[in-house]
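Participant: Have a look; sequence and predicted model below, questions after that.
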Amino acid sequence: MSDTSHLKTYVKKHPDNKMGWYLLGKEYQNSGQEGKANYCFNKAGEVFEAFEKKQIPQDVWMEYQNKLAEIAHAQDKRNMRLRKLLVCCSFWLLILLPSAHAPGAISPGSGAASVVPEIRQTSAVIDEVIEQEASKEEVSPTAGSTNSEIKFTAADSTPESMSTKVGTLLSRQGSLPASTVVLGMKKEGNWLLWDDQLKTVYRLDKEGGGKVLVQSLDPKQCHCEPKDAAGLKAQATAWTSGQVELAVLNSSLIAYRQRYGGLPDNLQDLTKAFPDNVMDGVSEGMKPSFPSLRKRLADAQTADASAELAEGTALASSLDGTPSFTEPLRIIVDKSNYRLAVVSGNIMIRNYKVGLGGNKTPEGSYEISDKVVNPNGKSDGDFGSRGMQLSDTNYAIHGTNEPDSIEKDESLGCVRMSKQDVEELFALVPSGTPVTIQTGGLPDQELVPAVRYTSKQVSNQTNPNRIYHWLY
């Protein structure tokens, strides 16, 4: 009998042994049977979470697995002896008892003879049970689950991180929503890349009796076609874009508080005319999310950070109503590869190509002071259609009328960007955003969405009263 068969026999007889379920899941995983593996990992509960976070030496695994196999093998021998004894007893009873169906007589197919199939607990029966349970995990979404009940979250897409993420979710299954979808972020060096096309990796659906079904949505692991795959992908794309809106709003609220000492009462306070234009403009997703996000910041130093979540917003569709980007946005410029990134913590949201000035572009820490539309009254002048001054200096991040200078050292020290990139950056980052100019630290890979982030400007953000002399 194979180790897998022994383990199946063991967990059938000892269904409460979570380590047994975990080891059986590993056996299924190694043989490429992901549906059965996920079912076993779900049964393993907190053992799955604990052991997936650690690198357990192979000899420890083998010792534990062999011990379970020995126990199951010994149990099989005892059961076989018992079955033989029962069959033998049944045979002699059938010979010695009268053939007439007198009251109390044992006829074929009843009495002691029927005990044998009741005792039989073979690995084939266990395999059938697991097969039936595992097949349920390849149906998504579950009956009764509606799109409005799906909550999204994101994590590093590496197998180790995903295992930890799913294990953490399973450990708190009592507080999980009806359906949770985990999206995967690619890793580049120390950065996690936020893409508008993050892939759906796992889905967790609550069922009756405290069960949570875990389904892999990765085509490499699951060859099934999830129900309403196109609809789920559309929801995931809308959610990832909505998280960027929340990041802009959250950063703008924090920037406003740093400037004025308190939070704004409404969105209009963030989008005033120059020079009070903390935020470029308003998007549709910000309107219903503003009260909840403002309350979270206001209650950040208390135990109560809950708020009513408006249905249909990116905040309401997030797991626990928590935005993905809680740290304010900041800008990093890498002189070594002509890149400018917008990041929150260790998550990179954008990575643009820029033009620089070599040694004329200083390294150091700054923040965006003036944010100006059409610097010096022109949209096609030296500074393009947008300019963001760096602290109290003559350096700025701005557009250019020389697009061929991007990825070259042709400026007198400023950071040049293409028209599409600088206008998106202007809409993304509020006044007061920290800017770090350094050598190294960013990947070469560009990170820009197919559909750019935009917002509706509601005030005049030009500055006709000043001629800027940035070091173009």
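Facilitator: Received, thanks. Residues are numbered from 1 along each chain as shown.
Participant: Could you use CA atoms for every contact and neighbour count after this?
Facilitator: Fine.
Participant: which residue packs closest to Gln29, ignoring adjacent ones?
Facilitator: Closest residue to Gln29 apart from its sequence neighbours, by C-alpha to C-alpha, 6 or more residues apart in numbering: Ala37 at 5.3 Å.
Participant: pretty sure that neighbour is in a strand, no?
Facilitator: No - counting by DSSP: H, G, I helix; E, B strand; the rest coil, Ala37 is not part of a strand but helix.
Participant: Count the residues that sit near it.
Facilitator: Neighbourhood size, Ala37 [other C-alpha atoms under 10 Å]: 25.
Participant: do you know how far it is from Lys186?
Facilitator: 24 Å (C-alpha to C-alpha, to the nearest Å).
Participant: do the same with Pro464
Facilitator: 44 Å.
Participant: who's more crowded, these two?
Facilitator: More neighbours surround Lys186 than the other of Pro464 and Lys186, with 16 against 11 (other C-alpha under 10 Å).
Participant: can I assume the more buried one sits in a helix?
Facilitator: No - Lys186: not assigned to a helix; according to three-state DSSP it is strand.
Participant: Quick check, it in contact with Leu192.
Facilitator: Yes - here Lys186 reaches Leu192: they are 5.8 Å apart, a contact under C-alpha atoms under 8 Å.
Participant: Now do the contacts for Leu204.
Facilitator: Shown in contact with Leu204 (C-alpha atoms under 8 Å, 6 or more residues apart in numbering): 179-181, 212-215.
Participant: Quick check: the farthest pair among those residues?
Facilitator: Val181 and Val212 (12.6 Å; C-alpha to C-alpha).
Participant: Now distance to Lys408 and secondary structure too, for the contacts of Leu204, in a markdown table please.
Facilitator: Shown next, in a markdown table, are these (distance: C-alpha to C-alpha, whole Å; DSSP: H, G, I helix; E, B strand; the rest coil):
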| residue | distance to Lys408 | secondary structure |
| --- | --- | --- |
| Ser179 | 48 | strand |
| Thr180 | 45 | strand |
| Val181 | 42 | strand |
| Val212 | 54 | strand |
| Leu213 | 53 | strand |
| Val214 | 49 | strand |
| Gln215 | 48 | strand |
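Participant: one more structure, for comparison:
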Amino acid sequence: MDDKEQGGSGGGPQEGEAAARQRLEELKRYLASNPSNRMAWFLLGKTYASLGKEGKANYCYLRSGPIYEAYENEPHPFENLAAEDWLDRWNEPRRGGVARTALRAAILIAAGLALLPAASWAPGTALPATVDKPGGQPAAVSKPAQRDGDGSGIGIVWVDARSFPEGAAAAVDALSRAGGEDRAVAATLPEAGSHYRWRSEAAGAALASRASGGDYLVREPAGREECGCESGLSAEADEAVRSEKALQEQRWSVVSGIRSFERRYGKWPARLEDLLRPYPDNILAGRADGMEERFDGWLKEAKQPAAPAAGAAGGAPGGAAAGQATGGASAGRGRLAAAMAESFRIVVDTKARRLAVFSGPVAVRVYAAGLGGERTPLGRFEISEKVRNPNGSSTGSFGSRGMTLSDTRYAIHGTDEPDSIGKDESLGCVRLGRDDVEELYDLVPIGTPVTIQEGGLERLQPESGQPKKSRYRVEPAALEENPGKRYDWL
């Protein structure tokens, strides 16, 4: 096999190493924002080849598609190789072990299947040579959920974009730090402007599995039609993502409640029951299966320095509440992964007449709301009180649930006028449909920040009308009615 067949130098005049490395960094930065530019992939391959990195060069050439053939006047020698031919190339005795590993990974990544040597991987360090992510930095990861059973669970790691190199890196990094999982899915969410839509179907970026000899097997997603699944990876991966999302909603609710309890009482709760007291200390509305068992772990998470709620202080009403990432403990991680550790906050858009529950840039819920036009005040509030059946009725003018805003006469509540949702017919309060207000009541704790602003949610469509079985629900744990008070919300 000559040099071209080995994917070696790739041709072109030799240049100084410093200049080549500078060009390398420029191209990687460009591809981080323009991953579909095939000419950039070809030029990156030429640069890697000039530095003697044939495995990376071949990977880039294969990503360049027809550009390689147009400039080299022949197809890439590895473009249409059958699997048995790949094995012949790997096992050529005159190839060194390191070069053979790089070549093997380059070919497999291009085919959607990569074998990564575990010995070359260290969590938190740059990616190994066999999987080069444009930009040269490790992908943002979060620890996969721990699952019960025989250790065959699938962990989920969230990445900001559906990029196979980034997803492969994140999934392998997660497995290298995980306990019982033998597989990890790197998943992302659809975007709407600066937000991620939580209720939409998650898209898979990569599926990593443990292999023999300490290696990792990584698969690139196929199309949904080809796969017959939502993630593009497998039906089993779909179910793992759905289970993780349901668990994450519990985590958000409890962690937010723990932090609210500490702000309210100046101490940390010792057990879940501390959050489930009768009115008016009903931080959370109830419990769900598994909350008690996971409480100690979530308490540890809640004690980590939390990013300040966007829009909680300073600036114009709403501040960064439209979904900007915040700093704190999550600084330096991906926006989507960081959001999994943040607390709930609510944004009400008076222009779009919508209410959204956020964690970082993730829109966890979006509801159509009825408002009062100019009678609805702009500003920052918090949920200071939660009550079931205000004024002793689930069908009265305030519906079945009410949440007072900062001890004022303004509240988020239900209504006996469902046709007013999406209109400016209240005297200033925020009205929600019955199913929506009951779900919100169960989901967010007392102390949740609420920002009322004009604009910011235009790109997020309301999700009202979801079937009851898909709603977040908890079992009531204490008396949450207040028969001794007559509410006169606006």
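Facilitator: Sure thing, it's come through. These figures come from a predicted structure and were not determined experimentally.
Participant: hmm, back to that, include neighbour count and distance to Arg257 of structure 1 when you put the contacts of Leu204 of structure 1 into a markdown table, please.
Facilitator: Below are the contacts of Leu204 of structure 1 laid out as a markdown table (neighbours: other C-alpha atoms under 10 Å; distance: C-alpha to C-alpha, whole Å):
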| residue | neighbour count | distance to Arg257 of structure 1 |
| --- | --- | --- |
| Ser179 | 24 | 36 |
| Thr180 | 22 | 34 |
| Val181 | 23 | 34 |
| Val212 | 23 | 42 |
| Leu213 | 23 | 44 |
| Val214 | 26 | 42 |
| Gln215 | 28 | 43 |
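Participant: which residues are common contacts for Lys186 and Leu192 of structure 1?
Facilitator: Counting by C-alpha under 8 Å, 6+ apart, the residues touching both Lys186 of structure 1 and Leu192 are Asp156.
Participant: For the stretch 1-150 of structure 2, which segments are assigned as helices?
Facilitator: All helices of the stretch 1-150 of structure 2, identified by DSSP state H, counting those that start in this stretch, fall at 17-33, 38-50, 54-63, 66-72, 83-90, 97-111.
Participant: Which stretch of structure 1 lines up against the fourth one?
Facilitator: Right, the one you point to is helix 66-72 of structure 2. On structure 1, no counterpart of helix 66-72 of structure 2 exists by TM-score structural alignment.
Participant: Any idea how far that helix is from the middle of the chain?
Facilitator: When distances are taken as C-alpha atoms, centre = their mean, to the nearest Å, helix 66-72 of structure 2 is centred 37 Å away from the chain's centroid.
Participant: now swap in the longest one and tell me
Facilitator: Distance of helix 17-33 of structure 2 from the chain centroid (C-alpha atoms, centre = their mean) equals 28 Å.
Participant: For it, which residues meet the burial criterion?
Facilitator: 20, 23-24, 27-28, 30-31 (16 or more other C-alpha atoms under 10 Å).
Participant: Measure how it sits relative to helix 38-50, angle-wise.
Facilitator: 150 degrees (axes from the mean of the first three to the mean of the last three C-alpha atoms, to 10 degrees).
Participant: One more: the third one?
Facilitator: Counting by the same axes, to 10 degrees, helix 54-63 of structure 2 points 160 degrees away from the direction of helix 38-50.
Participant: How about the last one?
Facilitator: Taking the same axes, to 10 degrees, one finds helix 97-111 of structure 2 and helix 38-50 inclined to each other by 170 degrees.
Participant: I'd like the distance from helix 97-111 of structure 2 to the chain centre, please.
Facilitator: Counting by C-alpha atoms, centre = their mean, helix 97-111 of structure 2 comes out at 30 Å from the chain centroid.
Participant: Which elements pack onto that helix?
Facilitator: On a contact count with 3 or more C-alpha pairs under 8 Å, 6 or more residues apart in numbering; DSSP states H and E, helix 97-111 of structure 2 meets helix 54-63, helix 83-90, strand 113-116.
Participant: so Ile331 of structure 1 sits in a strand?
Facilitator: Yes - secondary structure assignment places Ile331 of structure 1 in a strand (three-state DSSP).
Participant: what residue of structure 2 matches up with it?
Facilitator: Ile331 of structure 1 maps onto Ile346 in structure 2, by TM-score structural alignment.
Participant: if I look at its match, how far off is Tyr410 of structure 2?
Facilitator: 15 Å.
Participant: Comparing these two, which shows the higher neighbour count?
Facilitator: Neighbour totals were compared for Ile346 of structure 2 and Tyr410, and Ile346 leads with 30 against 20 (other C-alpha under 10 Å).
Participant: Going along the chain, name the strands of structure 1.
Facilitator: With DSSP state E as the criterion, structure 1 has strands at 150-156, 179-188, 191-193, 199-206, 212-216, 330-334, 339-344, 347-353, 364-373, 386-390, 396-398, 415-416, 434-438.
Participant: Which residues does the last one contact?
Facilitator: Read it as strand 434-438 of structure 1. 329-335, 362-368, 390.
Participant: Just flag the most distant two among those.
Facilitator: Leu329 and Pro362 (21.4 Å).
Participant: okay, those two: which has more neighbours?
Facilitator: Leu329 (26 against 15).
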